[in-house]
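Mind folding the following:
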Amino acid sequence: MKISDIETHVRGNILFVAVRTDSSVVGIGESACWAYPEAVASVVETFAAALRGTDPRRIERHWHLMWRMGPFRSAIVGAALSAIDCALWDIKGRALGVPTHELLGGAYRDRIRLHAIIDGADAEQLGRSAARAAAEGFTAVKFDPLEDTWIDHSTGEIAARAVERATAVRDATAGKVDMIVEVHRSLAPHQIPALLDGLRPLRPLFVEDPIQIDTFDVQTGLLAHGVPLGLGERWQSIWEVREALAANGPFIVRSDVTLAGGISAARKIAAIAEAHHAQVSWHNWLSPVSDAATLTVDATIPNTLTHEHAPAQLAAFGDAIRTGWRVDEGYMVLSDEPGLGIEVDFARLPEAGDILHRQLHEIPFASDGSVAFAR
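Got it, this is the predicted structure:
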């Protein structure tokens, strides 16, 4: 079996990859670098030139070929490599007629705990969303505690309103549902103590990405406040995770399978986390393709905490992407279909405006005209 071609398909901010072979087996992958899909597609084309005519089953060799091809690293390179790596694992499972998770040591668990992403314009609406999720069987939910106007709020006001929202979620679920509080790297370090001190009595499962990702020691140093943190959504390699865990870990590792090196690297990240007694809850927020790749890893590692579940985002693809993974009362039942367990009809994919489509200039500005961080 040889790779005959590698195609890219961009829809909105999502880049899909199709790796085709001379035996008609096709593997599908996806990139999580939603800000620059065209740039990722360009790198995929560079990698494709080196991979055409090679055996797609030599996945580890191909991973290092792509990583070492040039002495440069970036989210764009990591995303391109990740998409191809996931597609190669899809091919291997399809060619052997087994789910890819069977090739990764087999299923560690029978089903995977989900955390549902919920939203609401205010605390009351957020509480209702949490109650609905609990009624559907979810035992964990994730939400953003910041209002749209957060950038002009005082530190105390940011903390107070976040605590109000988190309290509404706790009360609506009688404290029986774990809370993940997603801050989207929006705050500065001086704003974090008030937020974490306010959230601590509510015992969140973890607070995700409270500050920007640029310094490992500052991020992990926030663990000293005694609230579990989830970090790593934008990290791009196993080495970044190792450095961060070695600094002040453990924390909940939030790397993205379709950004940080694909299934191959995700397995290594999970092992590094395990060596630090850290659990993993991968970032996962695009299509059923990235969902399936992430679930494939979740199914096979011992330290999966929860899997991120975004029902509205997944449903936006309709029947253009068919998946063998099935939700059952807050858990995901493992697919028994070959490969990653997905089928994609590229001709029927929704147009850009119907799925994830975000302009880079859609970032917040403060009332004084200064630029905040994109969320």
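
C-alpha only now, for contacts and for neighbours.
OK.

so who does the nearest residue to Glu274 once chain neighbours are set aside touch?
In space, Glu274 comes closest to Asn303 once its chain neighbours are excluded; the distance is 6.5 Å by Cα to Cα, 6 or more residues apart in numbering. By Cα atoms under 8 Å, 6 or more residues apart in numbering, Asn303 lies in contact with 270, 274, 278-280.

here's the other one to compare against:
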Amino acid sequence: MKITKVTPLMLDRYLLVQVETDAGITGLGESGAWGFLEASKSAIEKFGRYLVGEDPLRIEHHWQYMYRFSHFRGAAIMGALSAIDIALWDIMGKHFDTPVHQLLGGKVRDKARVYYHVFGDTTEVLTEGIVDAKERGFTAVGHLTPFLDEDRDVPYFKTHADKIGDAIETVRGYREAVGTGVDLCIEIHRRMTPTEAVQLGLGIEEFHPYFFEDPVTPDNFDEMEYVASKINIPIATGERYSSIWEFEMALSKNAVQYVRPDVCLVGGISGGRKIAALAEARHVGVVPHNPLSPVSTAACLQIAATAPNFALQEYPIGEDVPPKSNMVTGMAEHDGNGYLTISDAPGIGLELKPGAIENCPETPREVITRLHADGSVIDQ
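Next up, the predicted model:
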């Protein structure tokens, strides 16, 4: 069997890849370099020129070849490599008529617990979203910020006391709205300095968050270690990391209690399973990052199925416009009790729908970020 064609596909806000073979088997993957999909698309095309004529089943060899041929990497390159890796695993599963998780050693669980995305630019809207998620059967809610999803066109300003105090009271309101029947995954989106993050972490500890996600930027592992050492809430981080070595550095510093590998950014299923194993050796949980399409969800579920230390899966259906069901067949669905059933279909279990490109036209992401009231750039 040989690879005959590698095609990047821009659908809605997502970059998928199709890898075709002379055996009539097609694999589907996705890049997680969402801020720079155009660059990642070019990298897919470049890798494709190498892959045509190659055996698709030599996944690890191709991974090493693409990763190590150049002196330069980064998110756009790793997103492309990840998309291709997922597609090659999809081909291998279809070739052997078995799900990818069977090729990785078989399932250790039949379903994956998920957390629902909640969005809103007011505390009231976010709180209503948490209550709605509970009523729909979800037992965990994420993308849950105490700072609101405000428009990036609106300049930001709060005094320190207001910033920390309002955030604490917001989390208090979330907990009071749903009791202890829903786990709260508190998302900071790297908006705080290390000292601010410690103050907020100590202030919301009594509400027992499931985790405190990305309190500071990922640029300095020592800063995350500092925050983790000062608070009693598990730190979740890793969605911006693009290699197993970054995760190893964070783990070695005890800077993370839940790793958040993006399977579409860290080297695909191959990279994701290695990161899960690194975390398992330290009794650290795995919460795969997944703000993307159903292809990403299906790839993440292969890790969820096989990693003993899997904890929770991000499930991004809170902003399902246009419906992700327009893209593929076979997508995982919520069972009404907080879980996704893990498919036993061959490969990752998906097929691109006829007309998907027409039904999900490309929506480019423009360069826009939020400014402080004084005109300087802030993180959001």
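
what's the TM-score for these two chains?
In this superposition the chains share a TM-score of 0.94, using TM-score structural alignment, normalised by the length of the first structure; 371 aligned residues with a Cα RMSD of 1.7 Å.

before we move on, the earlier item: dump the contacts of Asn303 of the first structure to JSON lines, plus distance to Leu340 of the first structure and neighbour count.
Below are the contacts of Asn303 of the first structure laid out as JSON lines (distance: Cα to Cα, whole Å; neighbours: other Cα atoms under 10 Å):
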{"residue": "Ala270", "distance to Leu340 of the first structure": "19", "neighbour count": "26"}
{"residue": "Glu274", "distance to Leu340 of the first structure": "24", "neighbour count": "17"}
{"residue": "Ala278", "distance to Leu340 of the first structure": "26", "neighbour count": "19"}
{"residue": "Gln279", "distance to Leu340 of the first structure": "23", "neighbour count": "22"}
{"residue": "Val280", "distance to Leu340 of the first structure": "20", "neighbour count": "26"}
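
quick revisit: what's the counterpart of the residue nearest to Glu274 of the first structure in the second structure?
Under the alignment by TM-score structural alignment, Asn303 of the first structure pairs with Asn309 in the second structure.

How much space separates its match from Tyr315 of the second structure?
Between Asn309 of the second structure and Tyr315 of the second structure the computed distance is 18 Å (Cα to Cα, to the nearest Å).

Likewise for Ser82 of the second structure?
19 Å.

Settle it for me: which of the two has more neighbours?
The neighbour count for Ser82 of the second structure versus Tyr315, taken as other Cα atoms under 10 Å, is higher for Ser82 (31 against 28).

just the strands in the second structure please.
3-11, 14-21, 26-31, 111-117, 140-144, 183-187, 211-213, 235-237, 258-259, 285-286, 313-315, 328-329, 339-341, 351-352 (DSSP state E).

Return the residues in contact with the spatially most central residue of the first structure.
Centre of the first structure computed as the mean C-alpha position; nearest residue by Cα atoms, centre = their mean is His283, 2.0 Å away. By Cα under 8 Å, 6+ apart, the contact list for His283 of the first structure reads 233, 254-257, 308.

Need the counterpart of it in the second structure.
Per TM-score structural alignment, His283 of the first structure is aligned with His289.

And for Gln219 of the first structure?
Match for Gln219 of the first structure (TM-score structural alignment): Met224.

can you pull the contacts of the closest residue to its match other than its chain neighbours?
Excluding the flanking residues, the one nearest Met224 of the second structure by Cα to Cα, 6+ apart is Ala255, at 5.4 Å. Neighbouring residues of Ala255 of the second structure by Cα under 8 Å, 6+ apart: 221-222, 224-229, 235.

how about a cut-off of 6 Å?
Neighbouring residues of Ala255 of the second structure by Cα atoms under 6 Å, 6 or more residues apart in numbering: 224-225, 228.

and if you look at Pro56 of the second structure?
By Cα under 6 Å, 6+ apart, the contact list for Pro56 of the second structure reads Leu88.

Summarise which helices and strands the longest helix seen in the second structure is packed against.
Determined from DSSP state H, the single longest helix within the second structure is helix 75-95. In this structure, helix 75-95 of the second structure packs against strand 26-31, helix 37-51, helix 268-280, with contacts taken as 3 or more Cα pairs under 6 Å, 6 or more residues apart in numbering; DSSP states H and E.

Quick check: buried residues in the second one?
It refers to helix 37-51 of the second structure. 37-41, 43-45, 47-48, 51 (16 or more other Cα atoms under 10 Å).

now stretch 12-32 of the second structure
Buried, per 16+ other Cα under 10 Å, within stretch 12-32 of the second structure: 12-21, 26-32.

Without its sequence neighbours, what residue ends up closest to the equivalent of Gly267 of the second structure over in the first structure?
When the first structure is aligned by TM-score structural alignment, Gly267 of the second structure is paired with Gly261. Excluding the flanking residues, the one nearest Gly261 of the first structure by Cα to Cα, 6+ apart is Ser82, at 4.4 Å.
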